[in-house]
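Visitor: Sequence first, predicted coordinates after that:
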Amino acid sequence: MLQPGQRLDDYRIESLFASGGMGEIYLAEEVSLNRQVAIKVIRPEAIRYPDSEDAQKVTKLFRREATAIARLNHPYVLPLYRFGEATLDGIPLMYMVMPYCQEKSLTDWMQTHAKTVLSPQEVDYILRQAAEALQYAHDLGVIHLDVKPSNFLVRYRADDASKLNLQLADFGVAKLTATTGMSQTVRGSLEYMAPEQWEGSPVFATDQYALATMIYKFLTGQAPFKGTGFEQLWHQHRYMQPQPPSTINPNIPPSVDNVLLRAMAKNPSERFPSVMAFAEAYHQALQAPVPKTERAEIPKTERVEMPKTEYAPFYQTLMISPEEASRGTYRTITLPSGEQLPVSVPPGAYSGQVINIPRQNGPSVFVSLQVPTMQTPPPPPPPLSTPRPGPSPTPGPNRNMRYVLAGLALLLIIGGIIVGVSVNNSNNQHNAQATATAQANQQAQATIDAQSTVDAQATIDAQATIDAQATAQAAFPDVRGSYSGTYQDATSSSPLQMALNINQENGQSITGDCTIGTSKFTIQNGTVDSSGNIQFSINAMVNSANVVITFNGTAQSSRGWQGTFSDTNNDQGTWSVS
């Protein structure tokens, strides 16, 4: 730690300003220009092993931050005055010099002015500046990855939020998209991290998610997700939908809900195409008329009535198959605005049926169903019998005989028809009985075959499960037991006692507890590989903030492990137990 009065090149140290994961920030005077500056200092030698991989990672992160800031020249981005290395009292130092903002951060400004909630219009002003800074960084290939109120500095004194002048700072975990071979270590502030950042795959829309989370908190006075630990927050960010902000603060126009919830979509591709598009959509949402039944409360002596907005219904056609119409189905339609709207089609639907889908903050949607039908053309009519022309019959002496013969012929025809019908009915009965018997035999055989298949598959699955369990038990060594050793933090001069009690239930998974000093923690996400190396994490409170510490241990030839640990504040160290 530097002391007041010490000189670092042209800078005289005045006081410690703040401390972070990679070093300290000091208030200093630039002697040659007689101005106050902020100096961020990192000490590579503060890590126990300066040439270790951990020390090199910290130095790389510090250089990356300087490189990111040096690429940016924007009024809403805190500039870099100087980056350098020096030796002070024989100790090597690496430092960055930046402007000193006396009003400190946006978080400090909120606390100083006793603000927990900002108006939608005040937020609009802040969002515009933040979005312009981030968009500029994105255009140059820089993803900030740690967007939060404490990383926006207030340049000048202002008592009104709508007159704040902000600068984006702290690119300590920024990613330069043009670089390769970057670490996939998860870094950032858990409260604001997008799902893809938790998984180590951030994109430009990751900053949009964090900015929307920050705006949500300004509008409602609370974070969208309130987990108490690493796993709870990850689960909520990954799977849970935030509560619409207008249901928390009635002064928020409902039109803002859709904007914020889209910017916080779980899938980055479903967010706005850019962070500036998000800011513009928010601004437009504030201009939208608010229905009378959902108007905001206006804090004035005289109540101002908001005009009632009548929405015209929206019509859309949905084509479904006859099978879907018969049994019912669940479909999704896309509105011209890009909104995905679920449609539940009931069983027995028919062509021309209209389904009304009411929407809380927009026009109702009337979905007209279309069910195609197979049209079979009617059979052609039988041809008309046209009598042939010929001479008219002439009555003769054998006319009576003709009548007798015609009567006999008619009797023979009727008799033949009766016999034929009887024979045909008999054949049909016989054929039907034979068909039924054959079908019954086929069904019985199918039932026997199906049951045989099920039994055989069950036997195979059971054997496979037994084999897999046996293989799993054989693949991973037994590491159950109690271990003791030391825990050495990079910033501490002396180690702490460390103890592990490990249970192993199903091969690779390990549970138990970890004691550091006098504090006991539950082991989470513990695993052991086939070589006996282990990995696990614990949740700890550091300076009233939840920190996740991840341990990696290499199995020793005797008994136990030796390895390193790191936490979500970028603090690192070594540990060993036996």
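Guide: All right, it came through fine.
Visitor: drop to CA atoms for contacts and neighbour counts, all remaining ones
Guide: OK.
Visitor: Any buried residues in the longest strand seen in the chain, and which?
Guide: Looking across the chain with DSSP state E, the single longest strand is strand 545-555. Across strand 545-555, burial judged by 16 or more other CA atoms under 10 Å covers 546-555.
Visitor: ok, now stretch 127-144?
Guide: Residues of stretch 127-144 classed as buried: 127-138, 141-144 (neighbour count, 16+ other CA under 10 Å).
Visitor: mind listing which of these are in helices?
Guide: Per DSSP state H, helices hold the following members of these: 127-138.
Visitor: Wait, a strand at residue 223?
Guide: No: secondary structure of residue 223 (DSSP: H, G, I helix; E, B strand; the rest coil): coil, not part of a strand.
Visitor: how near is the nearest residue to it once chain neighbours are set aside to residue 225?
Guide: Take residue 223 and drop its neighbours on the chain: the residue closest to it by CA to CA, 6 or more residues apart in numbering is residue 217, 5.0 Å away. Residue 217 sits 10 Å away from residue 225, going by CA to CA, to the nearest Å.
Visitor: what does residue 213 give?
Guide: Taking CA to CA as the measure, residue 213 falls 9 Å from residue 225.
Visitor: When those two are compared, which one has more neighbours?
Guide: Neighbour count, other CA atoms under 10 Å: between residue 213 and residue 225, residue 213 has more, with 26 against 20.
Visitor: so which helix or strand takes in residue 417?
Guide: Taking DSSP states H and E as the definition, one finds residue 417 inside helix 399-475.
Visitor: Repeat that for residue 238.
Guide: Assigned by DSSP H and E, residue 238 belongs to helix 230-239.
Visitor: show me what contacts the spatially most central residue of the chain?
Guide: Geometric centre of the chain, nearest residue: residue 266, 2.7 Å, by CA atoms, centre = their mean. Taking CA atoms under 8 Å, 6 or more residues apart in numbering, we find residue 266 in contact with 194-195, 237-239.
Visitor: rerun that using 10 Å as the cut-off
Guide: 194-196, 209, 237-241 (CA atoms under 10 Å, 6 or more residues apart in numbering).
Visitor: before we move on, what about residue 412?
Guide: Residue 412 touches residue 406, counting by CA under 10 Å, 6+ apart.
Visitor: Hmm, residue 105 is touching residue 157, no?
Guide: No: at 11.5 Å, residue 105 and residue 157 do not qualify as touching, with contact defined as CA atoms under 10 Å.
Visitor: Compare these two (neighbour count), which wins?
Guide: Each of residue 105 and residue 157 has its neighbours counted (other CA under 10 Å); residue 105 has more, 21 against 14.
Visitor: Second structure follows, compare the two:
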Amino acid sequence: MSQVLFKGQQLGKYEVIDSLGTGGFASVYLARDQWINKLVALKVPHYQNYDLDHLLKEPRMLARLTHPNIIGVMGAEKEGGLFFFVMEYVEGESFETLLEREKMLPHGLACRYILQVCDAVGYAHSQMILHRDLRPANIMLSKTGAAKVGDFGVAALMEKTPYAKTIIGTPPYMSAEHFQGKAVYASDVYSIGIILYEMVTAQLPYYDVNPAKIEALIMEGKCTPPRIHNKDVPRELNNIILRTMAREVQNRYQSCAELAEAISLFIGKPLEKKEMADIKTRIRAREQTPSL
């Protein structure tokens, strides 16, 4: 059953300051560690009746991860019968909030954010952790511009299995094999591609109010290329996004490192002929404008 905490409520040494949000499995609160005067985030699972091993699954998984682009765990506690774990507090906003306000981002900025996400998720994969729910709501952007991947609540430990069998996640960001109960590391890569698509077009490639119809669209694998929605998306980036979102796993980038390399080469490449021609045209126009 969902647990509601109130402003000013005490949980041991933690004072609740505000609610940061509620999801399907847990609520998150801004709190202050009164012993060291530090702001933290408290994550409180809705269902408290599970045994302790089950409740500790996510914080134990997070304890394996130390990365500047992953929201860190600081501990797990139980006060007054209430289990919660203590997370790093990221002052900023989620990618979801950013996109609700800005609609779409300049492709260069979007790529730089996605490179940070690739670094974080690739590191998680190196620790045999599959996220399974990468979406804008689960990635924070700090006030210093750092992307921070969070919410490993449905993540899977891949030590003893070739793929994750449980079908769980957010349908518009799930790959075809994820819907089939065969999620692999490249399934997270697919989700990153969907996020990048959304960042540069202000819309999802596959969407319907009915999740079953979303699955059917994804299984068909036909989406509108980003350049059709936004002519400012360069052809090379358009092709990178489409490959990241390929329906068949073997046609996709196989790792976050491969995707990051492609994006890095794109960002670092010299200007294309068309871009250079546009710049020269603007320069000539300025030169021909009589000074006042």
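Guide: Structure received. This is a predicted model, so every value here is computed, not measured.
Visitor: Return the residues in contact with the counterpart of residue 154 of structure 2 in structure 1.
Guide: Residue correspondence, TM-score structural alignment: residue 154 of structure 2 in this structure matches residue 173 in structure 1. By CA under 10 Å, 6+ apart, the contact list for residue 173 of structure 1 reads 61-62, 64-65, 68, 143-146, 186-188, 570.
Visitor: one more time with 6 Å
Guide: By CA atoms under 6 Å, 6 or more residues apart in numbering, the contact list for residue 173 of structure 1 is empty.
Visitor: do residue 243 of structure 2 as well
Guide: Residue 243 of structure 2 makes contact with residue 252 under the criterion CA under 6 Å, 6+ apart.
Visitor: Could you tell me how many residues sit around residue 92 of structure 1?
Guide: Residue neighbour count, defined by other CA under 10 Å, stands at 14 for residue 92 of structure 1.
Visitor: And for it, nearest residue in space, chain neighbours not counted?
Guide: Among residues not flanking residue 92 of structure 1 along the chain, residue 86 sits closest, at 5.9 Å (CA to CA, 6+ apart).
Visitor: thinking again about what came up before, sort out which of the contacts of residue 266 of structure 1 are buried, if you could.
Guide: Among these, the ones that count as buried by 16+ other CA under 10 Å are 194-196, 209, 237-238.
Visitor: Pick the one among those closest to residue 279 of structure 1.
Guide: Nearest to residue 279 of structure 1 out of these is residue 209 (CA to CA; 12.0 Å).
Visitor: Now the closest one: closest residue in space that isn't a chain neighbour?
Guide: Excluding its sequence neighbours, the residue lying closest to residue 209 of structure 1 (CA to CA, 6+ apart) is residue 264, at 4.9 Å.
Visitor: For whichever residue in structure 2 pairs up with residue 25 of structure 1, give me its contacts.
Guide: Mapped onto structure 2 by TM-score structural alignment, residue 25 of structure 1 lines up with residue 28. If you count contacts by CA under 6 Å, 6+ apart, residue 28 of structure 2 has them with 20-21, 42-43.
Visitor: Reformat those into a markdown table and put secondary structure and distance to residue 84 of structure 2 next to each item.
Guide: Listed next are the contacts of residue 28 of structure 2 as a markdown table, based on DSSP: H, G, I helix; E, B strand; the rest coil; distance: CA to CA, whole Å:
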| residue | secondary structure | distance to residue 84 of structure 2 |
| --- | --- | --- |
| 20 | strand | 15 |
| 21 | strand | 15 |
| 42 | strand | 6 |
| 43 | strand | 6 |
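Visitor: so which of these is the most crowded?
Guide: Within these, residue 42 tops the neighbour count with 29 neighbours, counted by other CA under 10 Å.
Visitor: What separation do you get for the residue mapped onto that one from structure 1 and residue 30 of structure 1?
Guide: Here residue 42 of structure 2 is matched to residue 39 in structure 1, going by TM-score structural alignment. Distance, residue 39 of structure 1 to residue 30 of structure 1, using CA to CA: 10 Å.
Visitor: now do residue 157 of structure 1
Guide: In terms of CA to CA, residue 157 of structure 1 sits 22 Å off from residue 30 of structure 1.
Visitor: swap in residue 409 of structure 1?
Guide: Residue 409 of structure 1 sits 133 Å away from residue 30 of structure 1, going by CA to CA.
Visitor: any idea where the strands of the stretch 1-150 of structure 2 begin and end?
Guide: Shown for the stretch 1-150 of structure 2, the strands assigned by DSSP state E, counting those that start in this stretch span residues 10-11, 14-22, 26-33, 38-45, 73-79, 82-88, 92-94, 129-130, 139-142, 147-149.
Visitor: for those, which one ends up most surrounded?
Guide: Among the strands of the stretch 1-150 of structure 2, strand 147-149 has the highest mean neighbour count (mean count of other CA atoms under 10 Å), at a mean of 26.
Visitor: Measure how far that one is from the centre of its chain, please.
Guide: Here strand 147-149 of structure 2 is found 7 Å from its chain centre; the criterion is CA atoms, centre = their mean, to the nearest Å.
Visitor: hmm, who's touching it?
Guide: By CA under 6 Å, 6+ apart, the residues outside strand 147-149 of structure 2 that reach it are 69-71, 139-141.
Visitor: Can I get these in a markdown table including distance to residue 230 of structure 2?
Guide: Output for these, formatted as a markdown table (distance: CA to CA, whole Å):
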| residue | distance to residue 230 of structure 2 |
| --- | --- |
| 69 | 29 |
| 70 | 30 |
| 71 | 32 |
| 139 | 24 |
| 140 | 25 |
| 141 | 24 |
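Visitor: so stretch 242-251 of structure 1 aligns onto which residues of structure 2?
Guide: Alignment note (TM-score structural alignment): stretch 242-251 of structure 1 is matched to residues 223-232 of structure 2.
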